[in-house]
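**Q** okay, here's the prediction I keep looking at, along with the sequence it came from:
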Amino acid sequence: MKNSGPAKQILGMKISRDRSAGILNLSHELYIEKVLRRFRVNDAKPRTTPLANNFKLSKEQSPKTAEERNVTLQGFVDADLGGDVDSSKSTSGYIYSIGGTEVSWMSRLQKCVSLSFTEVEYVAIAQAGKEMIWL
């Protein structure tokens, strides 16, 4: 065993750090490009998706209105990978609050068996997004 310095890649993910800001990033970019080439869709046009594990939406308000009420919708979502040992299904959960008061929450098994952490998180975020439409 020898010290080769800080890790730059692990399990196909690129590692980047900003120690001064306390940030550690893992990127799946190389893996995604490999999958796109494998399925011959690497020339497809990229699209951005509004997916994140923690999201916050705010309505612009005047200072006078902001003192009367806080209309911030905040949501958190998480999932495990294959947490149910009998079915290998993952558990998703989300919680939404408006102005600091919880208004919607859910925790249940996903309907499909996910094969990666990325897939299980996308399924969880999609389910939470469906709920957000109604809030």
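**A** Received, thanks.

**Q** from here on, contacts and neighbour counts on C-alpha atoms
**A** Noted.

**Q** nearest residue to L81 in space, please, no chain neighbours.
**A** The spatially closest residue to L81, leaving aside those adjacent along the chain, is S90, at 5.0 Å (C-alpha to C-alpha, 6 or more residues apart in numbering).

**Q** I figured that neighbour hits V113, correct?
**A** Yes - at 6.9 Å, S90 counts as touching V113 under the criterion of C-alpha atoms under 8 Å.

**Q** what sits against the residue nearest to L81?
**A** 79-84, 109-110, 113-114, 120 (C-alpha atoms under 8 Å, 6 or more residues apart in numbering).

**Q** please narrow these to those residing in strands.
**A** The members of the contacts of S90 that map onto strands under DSSP state E are 79, 109.

**Q** closest to I98 among the contacts of S90?
**A** A79 (22.0 Å; C-alpha to C-alpha).

**Q** these two touch, right, that closest one and G93?
**A** Yes - contact criterion C-alpha under 8 Å: A79 and G93 qualify, at 6.2 Å.

**Q** the two: who's more crowded?
**A** A count of neighbours by other C-alpha atoms under 10 Å puts A79 above the other of A79 and G93, at 23 against 19.

**Q** re the thing from before, joint contacts of S90 and V113?
**A** Common neighbours of S90 and V113 are listed as G82 (criterion: C-alpha under 8 Å, 6+ apart).

**Q** what comes up buried for the helix ranked longest in the chain?
**A** Ranked by number of residues, the top helix in the chain under DSSP state H is helix 117-134. Buried residues in helix 117-134, defined by neighbour count with 16 or more other C-alpha atoms under 10 Å: 120-125, 127-129, 131.

**Q** please compare the first structure with the one that follows:
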Amino acid sequence: MLVGYVDSDTTGDVDSRTSISGFLMTFAGGDVSWQSKLQKCVALSTTEAEYIAITEGCKKALWMRRFLEELGLHQKKYLVFSDSQSAIHLSKNFSFHSSENGADMMTKTS
């Protein structure tokens, strides 16, 4: 099964004030893809930075799933883990906090 682990570092780059997103993708018990990079926008909260990291991790997991299908390794689902309960809640119920609406716009433009 394809499994992803995501996190963000809100201290990130002190000069630009951007957070860092990171992810690790595993398949069949082995690491297959990983990345750590500055986010393309300045997050206004820790929840927003974590939500952006989850979004990037899910985009990569979806790409990896399609790639595995091209190889004949069909995956019905994939898992993405995060340690941020607030970002997980936000991803399940986007209207839970009105000030987070900017994250939706930022993740679609980045």
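**A** Looks like it came in fine. All values reported here derive from a predicted model rather than from experimental measurement.

**Q** sorry, back to before: shared neighbours of A79 and G93 of structure 1, anything?
**A** A124.

**Q** distance from stretch 39-52 of structure 2 to the middle of the chain?
**A** Computed by C-alpha atoms, centre = their mean, to the nearest Å, the chain-centroid distance of stretch 39-52 of structure 2 equals 10 Å.

**Q** output the residue interval of structure 1 matched by it.
**A** On structure 1, the counterpart of stretch 39-52 of structure 2 by TM-score structural alignment is residues 110-123.

**Q** first-to-last residue distance for that stretch?
**A** Start to finish, the residues bounding stretch 110-123 of structure 1 are 8 Å apart (C-alpha to C-alpha, to the nearest Å).

**Q** please apply the same query to stretch 8-25 of structure 2.
**A** Stretch 8-25 of structure 2: ends 15 Å apart by C-alpha to C-alpha.

**Q** circling back: can I get the contacts of S90 of structure 1 in TSV with distance to Y31 of structure 1?
**A** Converted to TSV, the contacts of S90 of structure 1 look like this (distance: C-alpha to C-alpha, whole Å):
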residue	distance to Y31 of structure 1
A79	22
D80	22
L81	20
G82	22
G83	25
D84	28
L109	28
Q110	25
V113	21
S114	18
V120	17
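
**Q** if any of the contacts of S90 of structure 1 are buried, give me the ChimeraX selection for them.
**A** Restricted to buried positions by 16+ other C-alpha under 10 Å, the ChimeraX selection for these reads:
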select :79,80,81,82,109,110,114,120
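
**Q** from the contacts of S90 of structure 1, which is closest to L73 of structure 1?
**A** So of the contacts of S90 of structure 1, ranked by how close each gets to L73 of structure 1 (C-alpha to C-alpha), first place is A79, at 20.6 Å.

**Q** and that closest one, what pairs with it in structure 2?
**A** Superposed on structure 2 with TM-score structural alignment, A79 of structure 1 falls opposite S8.

**Q** chain neighbours aside, what residue packs nearest to its match?
**A** Per C-alpha to C-alpha, 6+ apart, closest to S8 of structure 2 is S21, 4.5 Å.

**Q** my guess is S82 of structure 2 contacts V6, does it?
**A** Yes - with contact defined as C-alpha under 8 Å, S82 of structure 2 counts as touching V6 (5.3 Å).

**Q** hang on, the earlier thing: separation between the match of A79 of structure 1 and N101 of structure 2?
**A** Going from S8 of structure 2 to N101 of structure 2 by C-alpha to C-alpha gives 19 Å.

**Q** repeat for T11 of structure 2
**A** 22 Å.

**Q** show me where structure 1 has helices.
**A** According to DSSP H, the helices that structure 1 contains are 29-38, 63-68, 117-134.

**Q** make CSV from those and add distance to M13 of structure 1 to it.
**A** As requested, these are exported to CSV (distance: least, C-alpha to C-alpha, whole Å):
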stretch, distance to M13 of structure 1
helix 29-38, 7
helix 63-68, 43
helix 117-134, 12
